[in-house]
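fold the following for me, if possible:
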Amino acid sequence: MIADVNQDVDVTVAGAGPVGLILAAELALAGVSVQVLERLAEPDDAMKAQSINIPTAEALDRRGLLPAAEQVQRETLARVGALAEWVRDRTSGAGGPASQFTGHFAGMSLDPELVDWSDPDFTAHAAASGARIVPQRQLEALLAEHVARLGVPVHRGVEVTGVEDTGDGVLVGTTAGSVRTGWLVGCDGGHSAVRRLAGIDFPGAAPELTGYQAVVDIADPDELGDGWVWSAQGVYRCGPQPGRVAIMEFGAVADRTAPVTLAELQASLRRVSGTEVTLTALRAPATRWSDNTRQAATYRSGRVLLAGDAAHVHPPFGGQGLNLGVGDATNLGWKLAAVIAGWAPEGLLDSYDAERRPLGAWVMSWTRAQIAVLRGDAKSAALREVVADLLDTRDGATYAVKKIAGVTQRIDLPGEHRLAGRYAPDLWLRDGSRLTDHGHDGRFLLLDRSPDTVFTHLAAAWPDRVRSLAEGHPTGAAEGHPTGAAEGHPTGAADGHPTGTPAGLLVRPDGVVAWASDIADDDATADLTAALHRWAGAPTSAPERDTLPEPSPSLGSEPAV
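Purely as a prediction, here's the structure:
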């Protein structure tokens, strides 16, 4: 396989985790030649993130992978029956299916019966909620099949050893020889070789704890408490899956490069729990992590880019790192493809850093706050009591779960519409399909519910980049369905959400709403034209009706490469 590494491709992606695989798939979908280099000879079986958030589930949905992800959830729940029973018990009467699990904040479990599942932010993103319990290992397998169908080669056992940006490309040194590539993207984790070799700084805070995830056999489980248990040394949890343990030990910074041993786990658990508990076996490779919190000084240096943990690291609470990285990949993929295809508007590629950096900074703050609450000192214990009281309210639980689920994420984009910069809500069309069903090819989607389909006629000047869906109902309701939902899908509509269903909606390939309008007037048409120029570049043909208004100023002053 190593001998087959391509010597001249548009993009080389370093790292075959979920971030690298999704990025490679997005590029291939846009017609870019891409290959993936992975240092490890085999997929990593260590326990990592056990679930995904709504934006990640919706990213899979946009590419037709939702049924496969839903199947993974069913298989996962069947495999860990105790966890499935626990989820069912916890969500009974909570107003939502078992997939609407809540998670925790700093070890404090969030009660699903307190959560307002009718909150518009939840109901607007309900279609993908059945694909949340997707462990990282199964997600990687699903994505590996996806990139294989797209013809993307994944070369395992190939390590990046050198990076030279030549201005018109990148010369990549690898253990399989030199590779010439147009662009190099480091998706190779927190210890990214690409970031280091490209000379990109990685400022942040040093770790103060070591954490572990593992599934073990315990000789004397009665020695340990149920749920999350705090001590002066840290915090641990047993369950809900039989044999699963999570440990966070303050003041212990272990060597993260060595495999986790049973003896190391037992020693840490004994110190944190204050018991002489005995672990007899590891059922699967364990994971070691820390609260090392850093963000790359830039996500792009010339023709070298970073995504996922290569761009930001932080404690793994709630699987936020996996989900943040998937968002990076979907944001970067179509923009880099546009540059390579030659139609990217000015500054498009630089908008990747501008849009993703604030979200990375927020996740770092969210996880840092949990570290402050988790500490074993008296001040942190007092703070934990206050936070626990807040989370034990309807508003507090709903707020925290919305943040964990990712349903409130928003990018700062031009435009004053309430949907601008948010991930597109669930929208059912008159034929019973969903808007998302029409985005599998990676193009922009334009939903047009204007009376005379004026938006569709305008977007016809971008036929190869924009797929228009003309409904012809300015209120957003199909005949006989005043709520806007197709029959049999009462929860799939945006009705009841403060966003409503606009007369027109332009969705970027990454699912972000680039433009929306509740009415179809001259101002709306001018704003749509500006948005199309801003994001989809210059038109490739003349519009079908009238003359295009002048586009607004571009995203930035630096020309796209």
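
every contact and neighbour count from this point should use C-alpha atoms.
Noted.

ranges for the strands of the stretch 51-200 of the chain?
104-105, 108-109, 154-156, 160-165, 170-174, 177-186 (DSSP state E, counting those that start in this stretch).

got a markdown table for these, with mean neighbour count and distance to residue 62 too?
Shown next, in a markdown table, are the strands of the stretch 51-200 of the chain (neighbours: other Cα atoms under 10 Å; distance: least, Cα to Cα, whole Å):
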| stretch | mean neighbour count | distance to residue 62 |
| --- | --- | --- |
| strand 104-105 | 20 | 28 |
| strand 108-109 | 18 | 31 |
| strand 154-156 | 23 | 23 |
| strand 160-165 | 19 | 31 |
| strand 170-174 | 20 | 31 |
| strand 177-186 | 22 | 23 |
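
now the ones you listed as JSON lines including distance to residue 246?
Listed next are the strands of the stretch 51-200 of the chain as JSON lines, based on distance: least, Cα to Cα, whole Å:
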{"stretch": "strand 104-105", "distance to residue 246": "13"}
{"stretch": "strand 108-109", "distance to residue 246": "13"}
{"stretch": "strand 154-156", "distance to residue 246": "30"}
{"stretch": "strand 160-165", "distance to residue 246": "33"}
{"stretch": "strand 170-174", "distance to residue 246": "36"}
{"stretch": "strand 177-186", "distance to residue 246": "29"}
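
out of the ones you listed, nearest to residue 314?
strand 104-105 (14.8 Å; Cα to Cα).

which residues are contacting the closest one?
110, 317, 318, 370, 400 (Cα atoms under 8 Å, 6 or more residues apart in numbering).

just these: which are in helices?
370, 400 (DSSP state H).

nearest to residue 523, of the strands of the stretch 51-200 of the chain?
strand 177-186 (39.1 Å).

strand 160-165 and that closest one, what's the angle between them?
Relative orientation of strand 177-186 versus strand 160-165 (axes from the mean of the first three to the mean of the last three Cα atoms, to 10 degrees): 70 degrees.

give me the neighbour count for the nearest residue to residue 465 once chain neighbours are set aside.
The spatial neighbour of residue 465 that comes closest, neighbours along the chain excluded (Cα to Cα, 6 or more residues apart in numbering), is residue 443 at 5.4 Å. For residue 443, the count of nearby residues is 22 (other Cα atoms under 10 Å).

to compare against the first, here's another:
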Amino acid sequence: MHKHHHPDIYDVVIAGGGPVGLFLACELRLFDLSVLVLEQAEAPHSPLKRLPFGMRGLSAPTLEALYRRGLLDDLIAAQRANDAAGKTATPAHWMQQPRRPAGHFAGIQFYHDDVDTSKWPYRLPSPADTSMAVSLETLETVLARRANAMGVEIRRSFSVDEFHASDKDVTVHASAETFRGRWLVGCDGGRSAVRKAGAFDFVGTSAEFTGYSVEVEMADPEALSPGRHYTATGMYTYARPGTIAMIEFDGGAFHRIQPITLEHVQAVLRRVCGTEITLTSLQLATTWTDRAYQAAAYRKGRVLLAGDAAHIHSPLGGQGLNLGLGDAMNLGWKLAATIRGDAPADLLDTYQMERHPVGADVLDWSRAQVAIMRPTQSTRALEAIIRDLIETRDGATYFAERVWGVSLQYDLGSAHPLVGRSVPDFELIDGTKVGGLLREAKGLFLDFDAAASLRTLTNRWRERVVYVASDVRDRLGLRAVLVRPDGFVAWASEAAADDEGASQALSRWFGEPMDADGST
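Predicted structure coming up:
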């Protein structure tokens, strides 16, 4: 374990040591900032983080973020170790299918062989695939290991109660102790104490159903048929011998109201499946709803929100974790540059400008799925239409784009179709991939023509931007590309040596240039 020197004031205090808090902490440590993570759980392990309930699908932007920071290999190795130890998932109900499922919308499956990836001209082959399944426990273990190795201070059994922010710092009260930080980031989940204590507006739509994920033993496991089933009162998915997910359209009445008993689960299951099932034991149970809320502002002064603290929605389609990790990747370098004093004045405002619309889209995507699951005749009719659409090539491609996060593009005010998108994994002539050049979280200026004027220009930002003069195997019609530390394209040009455009883009994202002698 690291021997920590406890500073009087940390650069950043992060409330919450889940994947979002840990990933953000690692991002900030890349810039040598002092980071304290306060996590209320005593131990990182819980049955709900293990399979089957801890299974999460990672989207393209998440896998790219992990790849660019050298964490993807760690994650794959940890997955393999789990496989070897026999800790893998029982095959899901779709594993018996001849076609490879690529995802679903409200339980309506789409398939890899229907997706037309040629519609995505700015994706090049990369170790980061479009999707991968991982258990929450594995992901958290990998991130905690990295955070520890980087010198993040993680303190467990500390629950943030309140804080007092001034225009210089934030005093955080957690479990009868006091900590000071220049900034505080709430990554403390859907019931965020930071969001509540900071009186952030939290707006959205209330629940229509209570969802249950349970592990049970049944008197007759054959009494239910495996797979996903819509019923007169809701929906259930069953995998033998005893894994059940079900939803009952009760307005979210039962969520977190009282302990979940065997009798209650049996009663709900009987109502939802319309069969007199008898349960003999309840091993694990958790509830969830489709309540969809979002913080109106992700920042108030020196306090910021990320992950579920900033947005909550139903777990349908598994977008929440990806959304939170995307927040962390977007926020880390911007907050670090702000603290270090080399950021443009409005850089931190772009966190809200870029991530709030992405969150709003995911909330709407989850609401749209709920609308197709309601147990009404009109909903069944609508579902049949969506089912037909998703089976077309264009339909499957559209749903894959949304579910895998391939369509993610920030509006950076440029007409160029690549600007605001994740940088393609260009392969330099020497075989180096761009993804591997982003480890240190610096900007990258890719100059495929090696133009002398662009080298001279970029040199004035050399502390913050790495200049790479090399041709690549596939230029995608481009001659120069400026990549932000988070791997998103800030500027791209098809013209040789577009100095003025490049200069404006560098100033906008990386602040004032340094003079030739190294001063700003």
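
quick check: TM-score for this pair?
Once superposed, the chains reach a TM-score of 0.91 (TM-score structural alignment, normalised by the length of the second structure), with 509 aligned residues with a Cα RMSD of 2.6 Å.

if we can go back for a sec, looking at the strands of the stretch 51-200 of the first structure, which is closest to residue 418 of the first structure?
strand 104-105 (28.4 Å).

how much does that closest one stray from the second structure?
Its aligned residues in the second structure lie a mean 0.8 Å from strand 104-105 of the first structure after superposition (mean Cα distance after the TM-score superposition for the first structure).

one step back: now, which of the contacts of strand 104-105 of the first structure sits nearest residue 348 of the first structure?
Nearest to residue 348 of the first structure among the contacts of strand 104-105 of the first structure, with distances taken as Cα to Cα, is residue 318, at 30.9 Å.

which stretches of the stretch 401-520 of the second structure form helices?
452-458, 499-510 (DSSP state H, counting those that start in this stretch).

look up how far residue 505 of the second structure lies from residue 456 of the second structure.
15 Å (Cα to Cα, to the nearest Å).

what about these two, which has more around it?
Neighbour comparison, residue 456 of the second structure and residue 505: the larger count goes to residue 505, with 16 against 13 (by other Cα under 10 Å).

residue in the first structure paired with that one?
When the first structure is aligned by TM-score structural alignment, residue 505 of the second structure is paired with residue 531.

and the gap between residue 522 of the first structure and residue 542 of the first structure?
Taking Cα to Cα, one finds residue 522 of the first structure at 19 Å from residue 542 of the first structure.

looking at these two, which is more packed in?
Between residue 522 of the first structure and residue 542, counted using other Cα under 10 Å, residue 542 has the larger neighbour count: 14 against 11.

so what's the more buried one closest to, chain neighbours aside?
For residue 542 of the first structure, the spatially nearest residue (Cα to Cα, 6+ apart) is residue 461, at 5.2 Å.

that neighbour against residue 537, yeah?
No. If you go by Cα atoms under 8 Å, residue 461 of the first structure and residue 537 don't touch, sitting 10.8 Å apart.

what's the burial count for the residue lying closest to residue 541 of the first structure once chain neighbours are set aside?
Distance criterion Cα to Cα, 6+ apart; nearest residue to residue 541 of the first structure, sequence neighbours excluded, is residue 461 at 4.7 Å. Neighbour count for residue 461 of the first structure, taken as other Cα under 10 Å: 20.

same check, this time on the one 5 residues further on
Here the neighbour count serves as a burial measure; for residue 466 of the first structure (other Cα under 10 Å) it reads 23.

same check on residue 127 of the first structure?
23.

could you do residue 14 of the first structure as well?
29.

for residue 175 of the first structure, give its distance to residue 37 of the first structure.
Separation of residue 175 of the first structure from residue 37 of the first structure (Cα to Cα): 10 Å.

that should have said residue 383 of the first structure, apologies.
Taken as Cα to Cα, the span from residue 383 of the first structure to residue 37 of the first structure is 45 Å.

could I get the full set of helices for the stretch 201-350 of the first structure?
Using DSSP H, counting those that start in this stretch, helices in the stretch 201-350 of the first structure cover 262-273, 320-341, 350-374.

could you find the closest non-adjacent residue to residue 112 of the second structure?
Here the residue nearest residue 112 of the second structure, using Cα to Cα, 6+ apart, is residue 102, at 5.2 Å.

identify the residues contacting that neighbour.
Per Cα under 8 Å, 6+ apart, neighbours of residue 102 of the second structure: 109, 110, 111, 112, 400.

compare these with the first structure and list the overlap.
On the basis of both residues aligned by TM-score structural alignment, their matches' Cα atoms under 8 Å, what survives of those in the first structure is 109, 110, 111, 112, 400.

buried subset of these?
Among those, those classed as buried by 16 or more other Cα atoms under 10 Å are 109, 110, 111, 400.

do you know how far the first one is from residue 260 of the second structure?
It stands for residue 109 of the second structure. For residue 109 of the second structure relative to residue 260 of the second structure (Cα to Cα), the value is 30 Å.
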